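Participant: What shape does this take:
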Amino acid sequence: MTVSMRGQPWLEAKATRAVMAALQAAGGPDCARFVGGCVRNSLLGQPVDDIDIATRLRPEETMAALQAAGLKVVPTGLEHGTVTGVSERKPYEITTLRRDVETDGRRAVVAFTEDWAEDAARRDFRLNALYADAAGMVFDPTGGGLADAAEGRIVFVGEAETRIREDYLRILRFFRFQAWYGRGQPDATGLAACAALKAGMAQLSAERVSKELLKLLAARDPRSTVRAMAETGVLGQVLPDAQPLNLFEAMCGLTGDPVLRLSALLPADEGAVVRIAGSLRLSNGMRDRLAAAVAEGPVVAPDMTEAEARAAIYRLGRGAFEDRLTRAEAAGGDGAALRRLAAEWTPPKMPVGGRELVRLGLKPGPETGRVLKAFEAGWIADDFPSDGHEGRLRAAMASPA
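Facilitator: Next up, the predicted model:
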């Protein structure tokens, strides 16, 4: 079967043609082919973000070819044969054809080759082992990649267990690609291999696991995939504290935000969330967001009054309020009106401070903080009035400590 990607904008772009021309000038017309995601996504009619190229040229030859053409070169992974060429400010990752010499489940020792089939044999899934030449003609060395892409199958190259033992992250990648590109039930052989070898994921770095998990959760509808992960025990291997999927499945119907979807898989306990975020090596910002969604504080519910919502927004901040509202909606209810309020209402600044208290005769000291806190509580309870501040301050001063 002859398949062509001719006409793809990224393929015809001047920057892309410049890179391929530089490589071909050094190694001949068949020395370089596009590979992986750019080929797969083009065939599936999906956006192409990154362009990867495989080449028969050795890394030093690739660098020399690019430099001879006046293109910028970044030696991003020479030990694995990878060079990044920059053409018109766009990066192109170019990797010498490889075969695995030794693997330990996390990383591989590779040897360079000039055999396209050997390079394809070390890749993870058949639909990721598709290549295309500079003209867009597609090559399918495994013999199953084109059919898999067309029919929505995620099938390991060769023996599934062998591919997984080379890198246990491929278990999560199997589910991630199923969520993004699969149709129907996951491949039974691949699923069984993932279930059998899931314990091997324990040796992976937390950063690699969390990155892959968040990519999976960003798929349009990952619900059936996450159910399969739970049934095989893979989800429990990645998230030992994973909760029943009811809230997660409802959340997926409300938002595509992978952080909120992850939140729905975690316990509704701030301390547990902080601990899990640490074990996954999530960023501080993501950890704090996940924690704020379940921390103690104002309860957010779709049926709360607008005054209660404004008070919660003031105390929590808009972001945490909206996250809590989405979690509450997933549990049941319609918060559309409160979401509009959160988008349109700007929390006012505290209208009084220490100066006003001094004018009323209160000397600066520890009492100042107590009085201002009492004033703020009353001001919030009264729904942020714009006047009557002096009376509230006097009442706060007179209130017991």
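Participant: Could you use CA atoms for every contact and neighbour count after this?
Facilitator: Will do.
Participant: For the stretch 101-250 of the chain, just list every one of the strands.
Facilitator: Per DSSP state E, counting those that start in this stretch, the stretch 101-250 of the chain carries strands over the ranges 108-112, 131-132, 138-139.
Participant: one more to put side by side:
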Amino acid sequence: MGYLSKLAVDYPASGIRRMFDLAEQYDDVIKLTLGEPNFDTPANIKEAAKRAIDEGYTHYCPNAGLYELREAIADYYKKYSKEYTSENVMITVGGLEALALSLLTTINPGDEVIIPDPGFSNYVGQVMMVGGKPVAVPAYEENDFKIDAKDIEKAVTPRTKAILLNSPSNPLGSVLNKPDIEAIAEIAEKYDLLVYSDEVYNRIVYDGCRSFSMAQIPEVRNRVMVIDSFSKSYAMTGWRLGYIVADKNIISNMPKLQEGVVSCVPTFIQKAAVEALTGPQAAVEKMVGDYARRRDILIDGLNSIPGITCKKSPGSFYAFPNIKSFGKTSVKFAEELVRGAKVVVVPGSAFGKMGEGYLRLVFANSDENLKEAVRRIGEYIKKAY
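Facilitator: Now for the predicted structure:
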């Protein structure tokens, strides 16, 4: 143990992984744990990668990424600002490296970063990795699981450097609307704070809901770092491709850090991403349509089970049901469901203190599996409670 760093010892273990390991002991389980599309990558994107390999895109490229891809991303984000160019874009190894690089470029040891609670489980560890201090701010069910500007302001101290927002949210499925974001933007401006805007689910929204980004507000755009990824929208989780869109003065310092971490993202993967952005979008629209149907199957089904209540997620592919009526910790209840119902879910406490009393379920799964999972959970609860 003497050889381990303090970070390695203190880094929070994944509550998702714990349930995954437990499920391995049982046969015929339905796993609603993994946050990834259950679709294959669209064929036009795969074909573009194959062509790129044949065309020799198997060598190093600039640390910031291929100009062609950076330009395509800048064009896509013209919806936020007409001024975005390739110089505002940095290509990364997935959304996780996008966040890590954003933090490495802007956070000094001791700086505080406000994060949502419940929130994506890697936020705490990522902030810790750069010597920062994560400061959790609650997102309440009564507020539709949306982090509130007033609560953020209460958490601001002289050491606060940044706010990390995630909308649509993993694990909550909540979406911050324009008034929510405008109120938080006022806090960012008042206290001169950076904002990391994790928008990897921004294309996965339902019922006419629209995700709003702080980067759409001209007065604060230079302090906003948009973090996005091809993983969720294009079913490209295994391709590991993300990016950052931010002020040129921040982005210009990232390539030298990228050089020391991974050098660059594989070039043929970047060529495939150009096709993803500029090619037909019908596959993406179909996936979102399927998610909407599956959301209703799962959440309507959960709400029909006595003791469980679940808000209808306006975005992402997560349900976050309330199970407080059963009087069990979320870990105990999740373990019961594995053993008694053969359904694997993630305890809400894996996403922060405020997640206690909830579960996270993924509806990026087949209609049949979701219907069967609801049936099994319902039967187990009827029998056990």
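Participant: May I have the TM-score of the superposed chains?
Facilitator: The TM-score (TM-score structural alignment, normalised by the length of structure 2) is 0.29; 163 aligned residues with a Cα RMSD of 5.8 Å.
Participant: if we can go back for a sec, and the strands of the stretch 101-250 of structure 1: which comes nearest Ser224 of structure 1?
Facilitator: strand 131-132 (29.8 Å; Cα to Cα).
Participant: What helices and strands are in contact with that closest one?
Facilitator: For strand 131-132 of structure 1, the packing partners by 3 or more Cα pairs under 8 Å, 6 or more residues apart in numbering; DSSP states H and E come out as strand 32-35, strand 138-139.
Participant: ok, Arg17 of structure 2 - how many residues close by?
Facilitator: 14 (other Cα atoms under 10 Å).
Participant: which residues touch it?
Facilitator: Contacts of Arg17 of structure 2 were listed using Cα atoms under 8 Å, 6 or more residues apart in numbering, and none were found.
Participant: a helix runs through it, doesn't it?
Facilitator: Yes. According to DSSP: H, G, I helix; E, B strand; the rest coil, Arg17 of structure 2 belongs to a helix.
Participant: Tell me which other helices or strands the lengthiest helix in structure 2 touches.
Facilitator: Determined from DSSP state H, the single longest helix within structure 2 is helix 282-303. The helices and strands touching helix 282-303 of structure 2, judged by 3+ Cα pairs under 8 Å, 6+ apart, are strand 318-319, helix 367-384.
Participant: pretty sure Thr76 of structure 1 belongs to a strand, no?
Facilitator: Yes. The assignment for Thr76 of structure 1 is a strand, going by three-state DSSP.
Participant: ok, Val358 of structure 1 to Ala377 of structure 1 distance?
Facilitator: 20 Å (Cα to Cα, to the nearest Å).
Participant: and Val110 of structure 1, how many neighbours?
Facilitator: 17.
Participant: That one is in contact with Thr96, isn't it?
Facilitator: No. Look at Val110 of structure 1 against Thr96 with Cα atoms under 8 Å: they stay out of range, at 10.4 Å.
Participant: Tell me which stretches of the stretch 1-150 of structure 2 form helices.
Facilitator: Secondary structure of the stretch 1-150 of structure 2 (DSSP state H, counting those that start in this stretch): helices located at 6-10, 15-23, 43-54, 67-76, 94-106, 122-129, 149-155.
Participant: Next, Arg99 of structure 1: secondary structure please.
Facilitator: Strictly by three-state DSSP, Arg99 of structure 1 counts as strand.
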